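>>> pasting a predicted model and its sequence here:
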Amino acid sequence: MPSPLIFSLIALILVINIPPFISSPKTPVKGFEARLIHRDSPESPRHNPKATHADLIKSARQRTLARQNYFKRLMSSKPWQKLISAPIDLELGDYIMRFQIGTPKVDTYAFFDNASHTQCPDPNGICKYTIAYGDGRSSEGVLATETITLEHDGSSGSASLPNMIFGCRHSNVDPRSGYNPPGIVGLSREPSSLVGQISYPHVSYCTSANNEGNHSSVKFGSVAVITENTTQTPLLTGPIDFYSVSLEGISVDGTMLDIPKSVFNMTPEGEGGVFMDTGTDHTQLVLPAFYAVTNKIEDILSDFKSLPDVDGRFPVCYNDTNFRLDSTEIVFQFTGLEFPLSANNTWDQNSLGYHCLAILPAFRGHSVLGMYQQRNVNVGYDFNNNIVSLKYSDNNSA
């Protein structure tokens, strides 16, 4: 087995398909919880105390564009092509999940990503891989099993999961960043992900709007159950195992916008659609929906003068002392669920302090509900009944 030092630096957790000769017995626990930390929090291993607000916005913009390209490649590639045409960009993701690996336990971390999965390079199940990408990045390593320990400071306790399969990347090269990137905790709906291996039918997470403190977490098992029917919408299935949902329309201040429902639909080939993603920061809407929302917002706020965003990220910004965050209400009309965005999840600030609409245009044909709009929301997945729940936490409401 690789040394604990290697695990702590470059572990790529649970994103490689399980070869047929490896079994993974599970410890029967009712549920457990793990801590999530925002990548820009002072508690994060990725925290850069010298980064300005403008630096963070620029970094977020780069991640947004890279994430759009990542999904586009996944949706446009055949399964056998995904290994080389849709590499995992290890700089993606807003939240980091702490965990421990091995016996004795060694602390480490990885990005929390519910869209990560890879195909096993060798159909015969050889536990070794080497990947090279056209932009100079490369990765190589082996499959292995080890005990993974997840714990949190809260009341849900911890869990020690033996014989968990993961890919250990011994060598990662990214000439753009100049360092070995950390790993990814894959929570896709693939059998090889953390969700697939532990086989619990319920998973939920809730992230705080404040990047500091220990209020963000992910739960598994019985502690993750959200029972209120009024917060539920169907979890769709399709050719791509994303967390896809059915968005039927968007209203602003009670007025349904003139957006054809077809712009939100996924094609039989897996193109388009709407899905929830923990690796995307701000919500992105396909262009017909985005322009319908921004035109309506600017019409409602015609008394205020919209300004260009100096950071070049947010298309609609305002800088007025009389501006109120609750001046408009945007509601996503999912099948069976009206999900209003809270005021704090609707507006963000640029580096000059302007209030900017925290929704971005999507140029790749699909819409994504990002983590900024999921803040202070208990997001729950029920895999037995294919249901997604969106419920604002007690300390924040729409």
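Arrived safely, thanks for sending. Remember, it's a predicted structure, so these values are computed and weren't measured experimentally.
>>> can we go C-alpha only for contacts and neighbour counts from here?
Will do.
>>> do I have it right that residue 316 meets residue 357?
Yes: between residue 316 and residue 357 a contact is recorded at 5.6 Å, counting by C-alpha atoms under 8 Å.
>>> for residue 320, helix, strand, or coil?
Put simply, residue 320 is coil when judged by DSSP: H, G, I helix; E, B strand; the rest coil.
>>> let me see the contact set for it.
Residue 320 makes contact with residue 304 under the criterion C-alpha atoms under 8 Å, 6 or more residues apart in numbering.
>>> and the one 10 residues further on, by the same measure?
Contact partners of residue 330, counting by C-alpha under 8 Å, 6+ apart, are 250, 251, 252, 253, 340, 341, 346.
>>> same deal with residue 380?
Contacts of residue 380 (C-alpha under 8 Å, 6+ apart): 202, 203, 204, 205, 224, 225, 226, 388, 389, 390.
>>> which pair of those spans the longest distance?
Longest distance between any two of the contacts of residue 380 is 13.7 Å, between 202 and 390; criterion C-alpha to C-alpha.
>>> what's the longest helix in the protein?
In the chain, assigned by DSSP state H, the helix with the most residues is helix 53-76.
>>> buried ones in it?
For helix 53-76, a neighbour-count test (16 or more other C-alpha atoms under 10 Å) marks 57-58, 60-61, 63-64, 66-68, 70-75 as buried.
>>> name the nearest of those relative to residue 18.
Residue 18 lies nearest to residue 74 out of the buried residues of helix 53-76, by C-alpha to C-alpha, at 20.0 Å.
>>> wait, doesn't the closest one sit right on residue 82?
Yes: counting by C-alpha under 8 Å, residue 82 is a contact partner of residue 74 at 6.4 Å.
>>> gap between residue 4 and residue 99?
Noted for residue 4: a distance of 13 Å to residue 99, by C-alpha to C-alpha, to the nearest Å.
>>> more crowded one of these two?
Taking neighbours as other C-alpha atoms under 10 Å, residue 4 and residue 99 compare with residue 99 leading, 21 against 17.
>>> which one is that one nearest to, not counting chain neighbours?
Beyond its immediate neighbours in the sequence, the residue positioned closest to residue 99 (C-alpha to C-alpha, 6 or more residues apart in numbering) is residue 150, lying 5.1 Å away.
>>> any idea how many residues pack against that neighbour?
Residues near residue 150, counting by other C-alpha under 10 Å, number 20.
>>> contacting residues for residue 159?
Residues in contact with residue 159, defined by C-alpha under 8 Å, 6+ apart, are 29, 31, 32, 149, 150, 151.
>>> of those, buried ones?
For the contacts of residue 159, a neighbour count by 16+ other C-alpha under 10 Å gives the buried set as 31, 32, 149, 150, 151.
>>> and those residues, which of them are in helices?
Per DSSP H, the buried ones among the contacts of residue 159 never map to helices.
>>> presented hereafter is structure B, for comparison with structure A:
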Amino acid sequence: MAYDLFHVVIIIFLVFLPLHFSPIKANTDVSFSINLIRKTSPKLFPQRLRGLSAMSGTPQSPTGAYLGHYLMELSIGTPPFKIYGIADTGSDLTWTQCVPCNNCYKQLNPMFDPQKSSSYSNISCDSNLCHELDTGVCSPQKQCNYTYAYASGSITQGVLAQETVTLTSTTGTNILLKGIMFGCGHNNTGGFNDHEMGIIGLGGGPVSLISQIGSSFGGKMFSQCLVPFHTDVSVYSKMSFGKGSEVSGEGVVSTPLVAKEDKTPYFVTLLGISVGNNYLHYNGSSETVEKGNMFLDSGTPPTILPTQFYDPVVAEMKNQVAMEPIVDDPDLGFQLCYQTKKNLHGPILTAHFEGADVTLEPIQTFISPKDGVFCLGFTNTSSDVGIYGNFAQSNYLIGFDLEAQVVSFKPRDCTKNTES
């Protein structure tokens, strides 16, 4: 599926919405955390969890914010090899650049070399696993090749394989997850920066990391706490998985996940947005809204609204900000920007999801693409379906519970790196 998302220039940003979505299951009530820097038979993916008997504390691995994305650290292979991939709830396939890489973008860290890992194994095109990803095709060597494309124009091509993923608990105990399916990318192009070694697919589809490891940790559920844009790269937040990652307590609001044919995106229903005290209905004069008209995507920085809804939101923002906006500067990448030496004091927005009102302070709605300039981190699309991007998701503990089919929000200073 492809959406007409980006007719806006944002050099450092990518929209990680795959053009191909697809389907994994791994049983213990164990949760783990990852610090933050898209129906499969269980027979295909046997029990993968190792080393739990000696484990105490919460398993985790670091990830932090960098240029509008959230880089999540995982270790793959034997011995463990660290990769830093974009944490992306809008796609399913987890992949990293692999040696040999004849047509790849530049990355600072060494690339993963399958020949140096004793636990690496290519997936045969005769295996049922090859068909779990829609784009899996057979090579002359009987390997399962894949092509995975994103709406941003980025493409990864390579071989589907299985590896051991290692997570580390807070007590230093290693947790080994064996037989995790991933893409070993040998031909990767697009607007990636040199810190990004691939993408960690956290969507709801069968081949996502969430679906693969869910049964190992008590269910398909996870929570994230994203630090705001421009947070120092040394500040980490946490992502937690499995039973125990549920978001609960005072101040929590929840909205239903909406099931659609495409299992990857986390669809929710946005009823409207309030700018200050002025409520704007999603469908303008219409009394009803379509269920599942937005989805939450940690791999897309701005919030993207259908043009007929975006225009009145921007108009109302202009009415309530006591400054004249910058006119005609396409290099900023956003349509509504202001020049000020101090932080912009704009109105509070409230996203009215079905059953959940989520308030957004200026730090979550206005971003600074360059010194002295603040821009509304929203843009528009001709599609009827919008995206709730990672700018707006910051400073909230957000729980995705695929078992209960709800998304929960709890206000949180994510820079404090506290437990959920």
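Everything's here; your move. Just so it is clear, the structure is predicted and the values come from calculations on it, not from any experiment.
>>> quick one: TM-score?
After superposition, the two chains reach a TM-score (TM-score structural alignment, normalised by the length of structure 1) of 0.69; 319 aligned residues with a C-alpha RMSD of 3.6 Å.
>>> all helices of structure 2, in order?
Under DSSP H, structure 2 gives helices at 209-213, 307-320, 362-365, 390-393.
>>> count of neighbours near whichever residue in structure 1 pairs up with residue 245 of structure 2?
In structure 1, residue 245 of structure 2 lines up with residue 224, judged by TM-score structural alignment. A count of nearby residues for residue 224 of structure 1, using other C-alpha under 10 Å, gives 24.
>>> excluding chain neighbours, what is closest to residue 263 of structure 2?
Of all residues not flanking residue 263 of structure 2 in the chain, residue 205 sits nearest, at 4.9 Å (C-alpha to C-alpha, 6+ apart).
>>> residue in structure 1 matching that neighbour?
Here residue 205 of structure 2 is matched to residue 190 in structure 1, going by TM-score structural alignment.
>>> for residue 57 of structure 1, see how far away its match is.
With distances taken as C-alpha to C-alpha, residue 190 of structure 1 is found 32 Å from residue 57 of structure 1.
>>> and residue 324 of structure 2, what does it touch?
Neighbours of residue 324 of structure 2 in contact, by C-alpha under 8 Å, 6+ apart: residue 338.
>>> for the residue positioned nearest the centre of structure 2, give its distance to residue 414 of structure 2.
By C-alpha atoms, centre = their mean, structure 2 has its centre lying nearest to residue 88, at 2.4 Å. To residue 414 of structure 2, residue 88 of structure 2 is 18 Å away according to C-alpha to C-alpha.
>>> and for residue 350 of structure 2?
Distance, residue 350 of structure 2 to residue 414 of structure 2, using C-alpha to C-alpha: 19 Å.
>>> what of residue 64 of structure 2?
Taking C-alpha to C-alpha, one finds residue 64 of structure 2 at 11 Å from residue 414 of structure 2.
>>> okay, those two: which has more neighbours?
Neighbour totals were compared for residue 64 of structure 2 and residue 414, and residue 64 leads with 25 against 22 (other C-alpha under 10 Å).
>>> still on that earlier bit, the residue nearest to residue 99 of structure 1 -> structure 2?
Correspondence of residue 150 of structure 1 to structure 2, assessed by TM-score structural alignment: residue 167.
>>> quick one: its match and residue 75 touch, right?
Yes: contact criterion C-alpha under 8 Å: residue 167 of structure 2 and residue 75 qualify, at 6.8 Å.
>>> residue 236 of structure 1 -> structure 2?
By TM-score structural alignment, residue 236 of structure 1 lines up with residue 258.
>>> residue 270 is in contact with that match, correct?
No: with contact defined as C-alpha under 8 Å, residue 258 of structure 2 does not reach residue 270; the gap is 11.3 Å.
>>> shared neighbours of the two, anything?
residue 292.
>>> of the two, who's got more company?
Neighbours per residue (other C-alpha under 10 Å) separate residue 258 of structure 2 from residue 270, with residue 270 holding more: 26 against 18.
>>> so what's the aligned partner of residue 98 of structure 1 in structure 2 up against?
Using TM-score structural alignment, the equivalent of residue 98 of structure 1 in structure 2 is residue 73. Neighbouring residues of residue 73 of structure 2 by C-alpha under 8 Å, 6+ apart: 34, 35, 36, 37, 61, 62, 63, 82, 83, 84, 85.
>>> which stretches of the stretch 51-200 of structure 2 form strands?
Using DSSP state E, counting those that start in this stretch, the strands of the stretch 51-200 of structure 2 run over 59-60, 63-66, 69-76, 81-88, 95-97, 103-104, 121-122, 137-138, 144-149, 155-169, 174-189, 198-201.
>>> dump those into a markdown table; add distance to residue 253 of structure 2 as well.
Formatted as a markdown table, these follow (distance: least, C-alpha to C-alpha, whole Å):
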| stretch | distance to residue 253 of structure 2 |
| --- | --- |
| strand 59-60 | 26 |
| strand 63-66 | 25 |
| strand 69-76 | 24 |
| strand 81-88 | 23 |
| strand 95-97 | 33 |
| strand 103-104 | 43 |
| strand 121-122 | 43 |
| strand 137-138 | 43 |
| strand 144-149 | 34 |
| strand 155-169 | 29 |
| strand 174-189 | 32 |
| strand 198-201 | 25 |
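>>> nearest to residue 290 of structure 2, of these?
strand 81-88 (24.7 Å).
>>> what's the mean distance for that closest one versus structure 1?
For strand 81-88 of structure 2, the mean deviation from structure 1 after alignment is 1.8 Å (mean C-alpha distance after the TM-score superposition for structure 1).
>>> quick check: angle from that strand to strand 69-76?
Relative orientation of strand 81-88 of structure 2 versus strand 69-76 (axes from the mean of the first three to the mean of the last three C-alpha atoms, to 10 degrees): 140 degrees.
>>> quick one, strand 81-88 of structure 2 and strand 155-169 angle?
Per the same axes, to 10 degrees, the angle that strand 81-88 of structure 2 makes with strand 155-169 is 110 degrees.
>>> which outside residues touch strand 81-88 of structure 2?
Taking C-alpha under 8 Å, 6+ apart as the rule, strand 81-88 of structure 2 contacts 16, 63, 69-76, 96, 112, 195-203, 297-299.
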